[in-house]
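Undergrad: No letters, just coordinates:
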């Protein structure tokens, strides 16, 4: 079966390119050497400080970004570490509170109000860490959704073409049930269809 890949909008073939090839052309990596200068403090006083660093940057064109097959995944590791570090003061407060109740001369006289106040204090100390861990958990679920739908979205994305003359993306034939073939889409609408096929269009 011969499938034509001409643009459904202009019916031309000369400026049609596959979306994966267009995306590969639009992403490049550059490496630069930057010189830094500043002032350092030493035992003898202020000293000029110079340094050189090699910086690697990934550059993506706006067109390649608009035809991305998935949203960028957000890192979780550092955020989780920060959340756990922020919980340490609350843990120390709990240990100190339990130790003070355990070493009390008369533990039966512990007042309910004192326990409630201690719980509020520990909760207030733990709140920033719990908030950061909540954000990390949200990011982890989001990244998991992207990972689970990536294979399906990639199959849909890989079968698409883009017409540079009309500025539209299309599929010569439908690669999935909800994807119409031989219909032109603006890049943003095309991206939504791909992300929807992967199950992460609304994240």
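TA: Yep, that arrived. A quick note: this is a predicted structure, and the numbers were derived from the prediction, not measured.
Undergrad: For the rest of this, base every contact and every neighbour count on C-alpha atoms.
TA: Fine.
Undergrad: so where do the strands sit in the chain?
TA: Using DSSP state E, the strands assigned to the chain run over residues 16-18, 27-42, 45-60, 161-163, 168-170.
Undergrad: Would you tell me which one of those strands is buried the most?
TA: strand 168-170 (a mean of 27; mean count of other C-alpha atoms under 10 Å).
Undergrad: Would you mind listing the outside residues contacting that one?
TA: For strand 168-170, the external contacting residues (C-alpha atoms under 8 Å, 6 or more residues apart in numbering) are 7-8, 19, 160-163, 181-187, 190.
Undergrad: Nearest residue to the middle of this protein?
TA: In the chain, the centroid-proximal residue (C-alpha atoms, centre = their mean) is residue 74; its distance is 2.3 Å.
Undergrad: need the contact list for that one.
TA: Residue 74 is in contact with 139, 143, counting by C-alpha under 8 Å, 6+ apart.
Undergrad: ok, now how distant is it from residue 83?
TA: In this view, residue 74 and residue 83 are 16 Å apart by C-alpha to C-alpha, to the nearest Å.
Undergrad: go on, residue 122?
TA: In terms of C-alpha to C-alpha, residue 122 sits 15 Å off from residue 83.
Undergrad: More neighbours: those two, which one.
TA: A count of neighbours by other C-alpha atoms under 10 Å puts residue 83 above the other of residue 122 and residue 83, at 22 against 19.
Undergrad: contacting residues around that one?
TA: By C-alpha under 8 Å, 6+ apart, residue 83 lies in contact with 128, 129, 130, 131, 132, 133.
Undergrad: Hmm, residue 153 is touching residue 67, no?
TA: No. Using C-alpha atoms under 8 Å, residue 153 is not in contact with residue 67, being 12.0 Å away.
Undergrad: try it against this one:
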């Protein structure tokens, strides 16, 4: 799909394309067959995004979820140590009643000793309970942090509809590697680098300060 007007940089229109079309054209779903840890083959679908599509994104990337994996790991540790301590330490078993002497016909019988000897008291596994508690607290803190990050991101980008309105009126020249606006009040028609285009769009949505932290990669598409 070519543009309907000339690029202000090169003066040609054969490689001018609407920004939304460039953005969506650089996002593909790719499916592949992979083996999991159990050796079973499964189909995995991933979204592959080009650098140009990322540079023209109308909103910042959401906070990463890698820290959430630590929360799930902490939950597994908490459950594992709790079950290990409960089963090995027999935390929930009642105290055994003292053995009463056996008597038969007025004679006291002696219980035979175990051929394996006295097993002794069970091992003290109370430390597993502490590990389980600390792991559970860590999981709660991690999930609270993830929820807070999501809430902050949603609040910061609540004006994304304004940014997308301006973004949808942008054009990109594949020859020059620049973007520009056409017939937008308050915006001139001069060529903009990908970073400048990002700053204009994100400022319109109220989160322009994030453009400095997530800089656009000025890379031309193939």
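TA: On my side now, so go ahead. Quick caveat, the model's predicted, so the values are computed rather than measured.
Undergrad: Structure 2: helices as residue ranges?
TA: 19-25, 51-55, 66-89, 126-156, 160-167, 194-205, 210-213 (DSSP state H).
Undergrad: The longest one packs against which elements?
TA: Contact analysis of helix 126-156 of structure 2 by 3 or more C-alpha pairs under 8 Å, 6 or more residues apart in numbering; DSSP states H and E lists helix 66-89 as its packing neighbours.
Undergrad: Compute the inter-axis angle for the helix it packs on and helix 126-156.
TA: Orientation check (axes from the mean of the first three to the mean of the last three C-alpha atoms, to 10 degrees): helix 66-89 of structure 2 against helix 126-156 gives 160 degrees.
Undergrad: Could you pull out the buried residues of helix 66-89 of structure 2?
TA: Using 16 or more other C-alpha atoms under 10 Å as the test for burial, helix 66-89 of structure 2 gives 68, 71-72, 74-79, 81-86, 89.
Undergrad: Spatially, what comes nearest to residue 33 of structure 2 if we skip its sequence neighbours?
TA: Nearest non-adjacent residue to residue 33 of structure 2, counting by C-alpha to C-alpha, 6 or more residues apart in numbering: residue 43, 4.6 Å away.
Undergrad: where's the one you found relative to residue 30 of structure 2, distance?
TA: Using C-alpha to C-alpha, residue 43 of structure 2 is found at 10 Å from residue 30 of structure 2.
Undergrad: Likewise for residue 103 of structure 2?
TA: With C-alpha to C-alpha as the criterion, residue 103 of structure 2 and residue 30 of structure 2 are 79 Å apart.
Undergrad: Residue 78 of structure 2 too?
TA: Here the criterion is C-alpha to C-alpha. By it, residue 78 of structure 2 lies 36 Å from residue 30 of structure 2.
Undergrad: same thing with residue 50 of structure 2?
TA: 13 Å.
Undergrad: cool, and residue 73 of structure 2?
TA: 28 Å.
Undergrad: With residue 64 of structure 2 instead?
TA: Counting by C-alpha to C-alpha, the gap from residue 64 of structure 2 to residue 30 of structure 2 is 21 Å.
Undergrad: Over to residue 211 of structure 2?
TA: Taken as C-alpha to C-alpha, the span from residue 211 of structure 2 to residue 30 of structure 2 is 29 Å.
Undergrad: again, but for residue 133 of structure 2
TA: Distance from residue 133 of structure 2 to residue 30 of structure 2, counting by C-alpha to C-alpha: 42 Å.
Undergrad: same question, residue 193 of structure 2
TA: From residue 193 of structure 2 over to residue 30 of structure 2 (counting by C-alpha to C-alpha), the distance is 30 Å.
Undergrad: Next: residue 17 of structure 2.
TA: 24 Å.
Undergrad: and residue 156 of structure 2, how far is that from residue 165 of structure 2?
TA: Look at residue 156 of structure 2 and residue 165 of structure 2: by C-alpha to C-alpha, they are 17 Å apart.
Undergrad: same thing with residue 44 of structure 2?
TA: For residue 44 of structure 2, the distance to residue 165 of structure 2 - C-alpha to C-alpha - is 34 Å.
Undergrad: Kindly report the same for residue 210 of structure 2.
TA: Counting by C-alpha to C-alpha - residue 210 of structure 2 and residue 165 of structure 2 are separated by 18 Å.
Undergrad: Which of those two has more residues huddled nearby?
TA: Each of residue 210 of structure 2 and residue 165 has its neighbours counted (other C-alpha under 10 Å); residue 210 has more, 17 against 14.
Undergrad: Leaving out chain neighbours, which residue sits closest to that one?
TA: Using C-alpha to C-alpha, 6+ apart, the nearest residue to residue 210 of structure 2 is residue 60, at 7.2 Å.
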